[in-house]
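Peer 1: coords please:
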Amino acid sequence: MSQVNLEQIKKLLKEFISQHHESIEIILLGGIALHYYGMKNRSTMDVDAEVKGDVQALIEFFKDKRIPADIGEDVSRWSLISMPLGYRERALEFYRDSLLVIKVLHPLDFVIAKLRRFTEEDIEDALFVVKKYGILPDEIEQAKLQVLKQSPKDSLLFIFDKNTRFFIQKIQKI
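Peer 2: Alright, predicted model coming up:
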């Protein structure tokens, strides 16, 4: 298993389409999305993505290529903490042909996705995107409030709220 980058994933997705002749739309997350945002030195060995299309065939394709893949139809369900409403519509398209559409999360939605998990690496990734795209603390606060409102009530929401407040305080010091 070796590191992968955005261009390699794009090439592999084109190969998948040429073999399967079915359309897919994919929203990339994680380390691969960071390559799009400009963090070229971020290493990743896997693909995290939401897919509209044959999810199982794509998982098998990446497995055959020895690339770990965390792929599903709805990334909002990867956590009890929902993604902000409209994240699919806001996703940034960077490649399209007749059968393949490749997108990445909008930078603010990416930050929220990282804050849902909140590891040290997630915090570093989110800080990079906040700085690069000039995301304001108030924008993060508004997205957080929306997420808290739409997510199922659970004690994890308290932790997400606390972590997000900590993150906002951190970026206000930058």
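
Peer 1: all contacts plus neighbour counts: C-alpha atoms, from now on.
Peer 2: Will do.

Peer 1: for stretch 43-52, which positions count as buried?
Peer 2: Neighbour counts using 16 or more other C-alpha atoms under 10 Å place 46-51 of stretch 43-52 among the buried residues.

Peer 1: How much space separates the residue nearest in space to the middle of the chain from residue 60?
Peer 2: Closest to where the C-alpha atoms of the chain average out (C-alpha atoms, centre = their mean) is residue 29, at 2.4 Å. Distance check for residue 29 against residue 60: by C-alpha to C-alpha, to the nearest Å, it reads 19 Å.

Peer 1: One more, please, to line up against the first structure:
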Amino acid sequence: MKNLEIETVKKILEEFVKDTGEQLELILIGGLALQLYGLEDRATIDIDAEVEKGDLFKLFHFLKEKGIPADLSENIAGWSVVSMPEGYRERAKIVLQENNLVIKILDPYDFVIAKLRRGTQEDFKDALFVAKRFNLNPEKILEHGELAIKNSIKDTALFNFKNRLDIFVKELKEEKKS
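Peer 2: Model (predicted):
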């Protein structure tokens, strides 16, 4: 499987819009978003995104024909028992807007929460990179985490998320001291 670069993905998405004549608006998450946040050597083989406008299934099949795996949804909040903080779509930042294509990335605080929801070791590192890169306030990260919990269905998985959130904030505070 070939590593994807953000510039290649932009061209492919532009091609999709040109070929279909459709509008496409999406929020990139995962490895491609990390490239846009400034982590240049972050390898990824797929496109993870929330499709806000456009035909998700048509896009999925288009990418599949190009040999590009994709995990697409109309609601990334549903990817975990832990929801996304309310308002994450409104806070998303536009990184490309031309013709019928709009590409966004999550606000850095929301990205950290998205990564901590899944909670793998790689996710933790990704979240730490973004938190340090954008000098995120640990207390504000906690606030975003509480918003995510508030929007979530009641489930014991929330205890694990809260634990990951607390560990993450503690580690970030320690790194800021040094």
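
Peer 1: Report the TM-score for the pair.
Peer 2: With the length set by TM-score structural alignment, normalised by the length of the first structure, the two chains reach a TM-score of 0.98; 174 aligned residues with a C-alpha RMSD of 0.7 Å.

Peer 1: rewinding a little: wouldn't the residue nearest to the centre of the first structure be in contact with residue 51 here?
Peer 2: No - using C-alpha atoms under 8 Å, residue 29 of the first structure is not in contact with residue 51; the gap is 11.0 Å.

Peer 1: after superposition, how close is the longest helix belonging to the first structure to the second structure?
Peer 2: Residue-count comparison of every helix in the first structure, with assignments taken from DSSP state H, identifies helix 155-172 as the longest. Helix 155-172 of the first structure: mean distance to aligned residues in the second structure after superposition is 0.6 Å, counting by mean C-alpha distance after the TM-score superposition for the first structure.

Peer 1: Distance from the chain centre to that helix, please.
Peer 2: When distances are taken as C-alpha atoms, centre = their mean, to the nearest Å, helix 155-172 of the first structure is centred 19 Å away from the chain's centroid.

Peer 1: What of stretch 147-163 of the second structure?
Peer 2: Its chain's C-alpha centre lies 19 Å from the corresponding centre of stretch 147-163 of the second structure when counted by C-alpha atoms, centre = their mean.

Peer 1: again, but for stretch 110-121 of the first structure
Peer 2: Taking C-alpha atoms, centre = their mean, one finds stretch 110-121 of the first structure lying 10 Å from the centre of the chain it belongs to.

Peer 1: now stretch 51-66 of the second structure
Peer 2: Its chain's average C-alpha position is 17 Å from that of stretch 51-66 of the second structure, according to C-alpha atoms, centre = their mean.

Peer 1: Equivalent analysis for stretch 62-74 of the second structure, please.
Peer 2: 16 Å.

Peer 1: Okay, buried residues for that stretch please.
Peer 2: Buried residues in stretch 62-74 of the second structure (16+ other C-alpha under 10 Å): 62-63, 68-70, 72-74.

Peer 1: Spell out, range by range, the strands that occur in the second structure.
Peer 2: Using DSSP state E, the strands assigned to the second structure run over residues 24-29, 47-53, 70-73, 93-98, 101-105.

Peer 1: Show me the helices in the first structure, by range?
Peer 2: 6-20, 30-37, 55-64, 87-90, 107-117, 120-133, 137-150, 155-172.
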